[in-house]
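1. return a 3D structure for these sequence lines:
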Amino acid sequence: MEQQFDRPIENVEEKTEEKKKHDFGKIFKDGVLTNNPVLVQMVGMCSVLAISSSLTNAIGMGIAVIFVLTMSNLVISLLRNFIEDEVRIPSFIVVIAGFVTIVQMLIKAYSPALDKSLGIFIPLIVVNCIILARAEGFASQNGPIESIVDGISQGLGYTIAISILASIRELFGSGTLFGVRIIAKEYTIGFFLQPASSFILLGLLFAGFAALTSKKKKAN
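-> Below you'll find the predicted structure:
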C-alpha cells in the first residue's frame, strides 16, 4: 500500500519540477527571441536608433539596461503586494530611477568615455518603455525568481538587437569593431554613421527577423 501511494506523489513532484523548468525556459526564450523587446515589441527605440553607431556604446547601454531591468524587476516583484494600484506607476519609476542613478554613477566613475558617448540616454532609461513595460506587465504580477529571469532575458534581447545594428553600422561606416580596424578606411561608407541609416537598417532587421520567425512557424 505504501508503494502505491508513494509513486503518484513522486510523479506529481517530478511533473511540478518539469513545469517550473519549462516555464523559466519559456520566459527566457520569450525575452531573447519570441518576444524580443526591440524586434518584436518595438519598444526602447530611441536609444537603439541613437547610439548604435558604435558596438562599444551598444554593449555598454545593453549592460546598463540588463542591470536596471533585472534589479527593478526583483524589487517591484518583492513589493508588489504592498504597492497600491493608485500609485503603482510613480512607485515603479522611483524604483527604476534609483537603479539608473547607481548605473550612471558607476559609469561616470569607471568609464568616463562611455558616459560621454551615451550622454542623456543613461538617465532616460528611467522612462524607457522596456523597463516600465516589464515592471507593469510582468514583475508586478509574478514572483522574484521569474522576474529576475524576465529582466535578464529581456535585457539580453535588447542587447543582442542593438549590438547587431551597431556592428553593421560601425563595420561598414567606420571600418572598425571595438576600435580595431577591419576594413580599410577608403572602402567604408559614411552613410552608415548617419542617423538615417539606423532607421533603414533597423527596418531591414525587422523584416529579416519576421521572415525567419514566420518561416519557422510554417515549418513547425
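2. drop to CA atoms for contacts and neighbour counts, all remaining ones
-> Fine.
3. where along the protein do the helices fall?
-> 2-29, 45-50, 55-79, 88-110, 112-118, 129-137, 144-173, 195-219 (DSSP state H).
4. so which of those gets nearest Tyr187?
-> For those, proximity to Tyr187 was assessed by CA to CA; helix 144-173 is nearest, at 8.2 Å.
5. circling back to that earlier point, would you format the helices of the chain as JSON lines with distance to Lys185 included?
-> Formatted as JSON lines, the helices of the chain follow (distance: least, CA to CA, whole Å):
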{"stretch": "helix 2-29", "distance to Lys185": "39"}
{"stretch": "helix 45-50", "distance to Lys185": "23"}
{"stretch": "helix 55-79", "distance to Lys185": "17"}
{"stretch": "helix 88-110", "distance to Lys185": "30"}
{"stretch": "helix 112-118", "distance to Lys185": "22"}
{"stretch": "helix 129-137", "distance to Lys185": "36"}
{"stretch": "helix 144-173", "distance to Lys185": "9"}
{"stretch": "helix 195-219", "distance to Lys185": "18"}
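6. next up, for comparison:
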Amino acid sequence: MSEYKEIAWQGLWKNNPGIVQLLGLCPLLAVTSTLTNALGLGIATLLVLVGSNVCVSLIRRWVPKEIRIAVFVMIIAALVTCVQLLINAYAYGLYLSLGIFLPLIVTNCVIIGRAEAFASRQPVLKSAFDGLMMGLGFTIVLALLGAIREILGQGTLFAGADLLLGDWAAVLTIKLIDFDTQFLLALLPPGAFLTMGLIIAAKNAIDHHYAHKAPKTAPEPVSRARINQT
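-> Have a look, this model is predicted:
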C-alpha cells in the first residue's frame, strides 16, 4: 500500500507533470481559457495516459529495446484516435473547441515519458495507477488554470459546460463578476504564462513552508572515547 501512496503523492503533488516536470505546456497554456475546455482536454489526456500505460506494461517483455519508442508512439496514437472519435461522436462542440490540440495529445511528453520511465518497467496494476495519478495531477492543473483564467477574463465559471456534458449543462454556468468587456490579458497566452507562474510559485511556497516546519533531526552526540582519540 505504501508504494501506491508514493505513486499517488508523486503524480498529484511532488512530481506533478504540469507544475513540477513542466511537461505538456503547449496544450496546458493554449486550451485553458475556460474551465470546460481544460476539463475536456484533461479527461482525454487521462484516458490516453491510463490506456497507454496498461498497453505498454502488457507488452513490455516482447518489445525489442531498439524499437520501443516507435511502438509506444503507435500505441498512443491509436488510443488518441479512439478518444478523438468518442469526443467527436458524443461532445461535438467540445471537439470543435479543442481543435488541433486533441490529436496533438500524441506528442504530449507526459504520456510518452510515463510509458518509457514507468510502464515499461512495472506490472499492469501499478502502471494503470501511475497513469491515473499522473493524469489526475495534470487535469487538476489544467482545471485550476482554466478556472482562474475564466473568472478573471470573463467573470464566469463553467461557461460552455453544455459542450462537455450536453444541453442540460447550460444551467451550470455561474456568473461571478459582471464585466462590461472581457479582460483579454487573462484569456490570451500572456495571461496563461503569468497565471501558470503564480501557480508554480504558490506550490513552491507551500513546499518551502512545510520543509522548514518539519522537525530537524538532532546531530549525533560525539562520544568521550572518540574525543580522547583525537
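7. overlay the chains and give the TM-score.
-> TM-score for the superposed chains, counting by TM-score structural alignment, normalised by the length of the first structure: 0.89, backed by 200 aligned residues with a CA RMSD of 1.0 Å.
8. related to what we said a few turns ago, tabulate the helices of the first structure (a markdown table), appending distance to Pro37 of the first structure and mean neighbour count.
-> A markdown table is the format used below for the helices of the first structure (distance: least, CA to CA, whole Å; neighbours: other CA atoms under 10 Å):
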| stretch | distance to Pro37 of the first structure | mean neighbour count |
| --- | --- | --- |
| helix 2-29 | 12 | 12 |
| helix 45-50 | 9 | 18 |
| helix 55-79 | 12 | 23 |
| helix 88-110 | 18 | 16 |
| helix 112-118 | 20 | 15 |
| helix 129-137 | 7 | 20 |
| helix 144-173 | 6 | 24 |
| helix 195-219 | 12 | 13 |
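9. map Lys218 of the first structure across to the second structure for me.
-> Aligned counterpart of Lys218 of the first structure in the second structure: His212 (TM-score structural alignment).
10. find the residue at the geometric middle of the first structure.
-> For the first structure, Gly155 is the residue whose C-alpha lies nearest the centre (CA atoms, centre = their mean; 2.2 Å).
11. how about that residue, nearest residue that isn't a chain neighbour?
-> Ile66 (4.3 Å; CA to CA, 6 or more residues apart in numbering).
12. who's in contact with the one you found?
-> Residues near Ile66 of the first structure by CA atoms under 8 Å, 6 or more residues apart in numbering: Gly151, Ile152, Gln154, Gly155, Leu156.
13. the second one and Ser72 touch, don't they?
-> No. At 11.1 Å, Ile152 of the first structure and Ser72 do not qualify as touching, with contact defined as CA atoms under 8 Å.
14. related to what we said a few turns ago, identify the residue of the second structure aligned to the residue nearest to Gly155 of the first structure.
-> Using TM-score structural alignment, Ile66 of the first structure lines up with Leu46 in the second structure.
15. how near is its match to Gly146 of the second structure?
-> 17 Å (CA to CA, to the nearest Å).
16. same deal with Ile140 of the second structure?
-> 10 Å.
17. got the contact list for the closest residue to Ile43 of the second structure other than its chain neighbours?
-> Spatial nearest neighbour of Ile43 of the second structure, excluding adjacent residues (CA to CA, 6+ apart): Thr139 at 6.7 Å. Thr139 of the second structure sits next to Ala38, Leu39, Leu41, Gly42, Ile43, Thr45, Leu46 when contact means CA under 8 Å, 6+ apart.
18. can you tell me which of those residues is nearest Leu79 of the second structure?
-> Thr45 (10.0 Å).
19. tell me who's in contact with the closest one.
-> Taking CA under 8 Å, 6+ apart, one finds Ile105, Gly135, Thr139 in contact with Thr45 of the second structure.
20. surely the second one is in contact with Leu49?
-> Going back to what we said before, that points to Gly135 of the second structure. Yes. If you go by CA under 8 Å, Gly135 of the second structure and Leu49 touch, sitting 6.4 Å apart.
21. distance check, the aligned residue in the second structure for Ile102 of the first structure against Trp62 of the second structure.
-> In the second structure, the residue matched to Ile102 of the first structure (TM-score structural alignment) is Cys82. Distance check for Cys82 of the second structure against Trp62 of the second structure: by CA to CA, it reads 24 Å.
22. next one: His212 of the second structure
-> Using CA to CA, one gets 47 Å for the distance from His212 of the second structure to Trp62 of the second structure.
23. on that earlier part again, so how far is Arg7 of the first structure from the residue nearest to the centre of the first structure?
-> 41 Å.
24. Ile148 of the first structure now?
-> On the measure of CA to CA, Ile148 of the first structure and Arg7 of the first structure end up 34 Å apart.
25. so who does the residue in the first structure that Glu66 of the second structure lines up against touch?
-> Counting by TM-score structural alignment, Glu66 of the second structure corresponds to Glu86 in the first structure. Neighbour list for Glu86 of the first structure: empty [criterion: CA under 8 Å, 6+ apart].
26. distance of Glu86 of the first structure relative to Phe92 of the first structure?
-> 12 Å.
27. next one: Ala109 of the first structure
-> Applying CA to CA to Ala109 of the first structure and Phe92 of the first structure gives a distance of 26 Å.
28. residues in the second structure aligned with stretch 156-174 of the first structure?
-> Using TM-score structural alignment, stretch 156-174 of the first structure pairs with 136-154 in the second structure.
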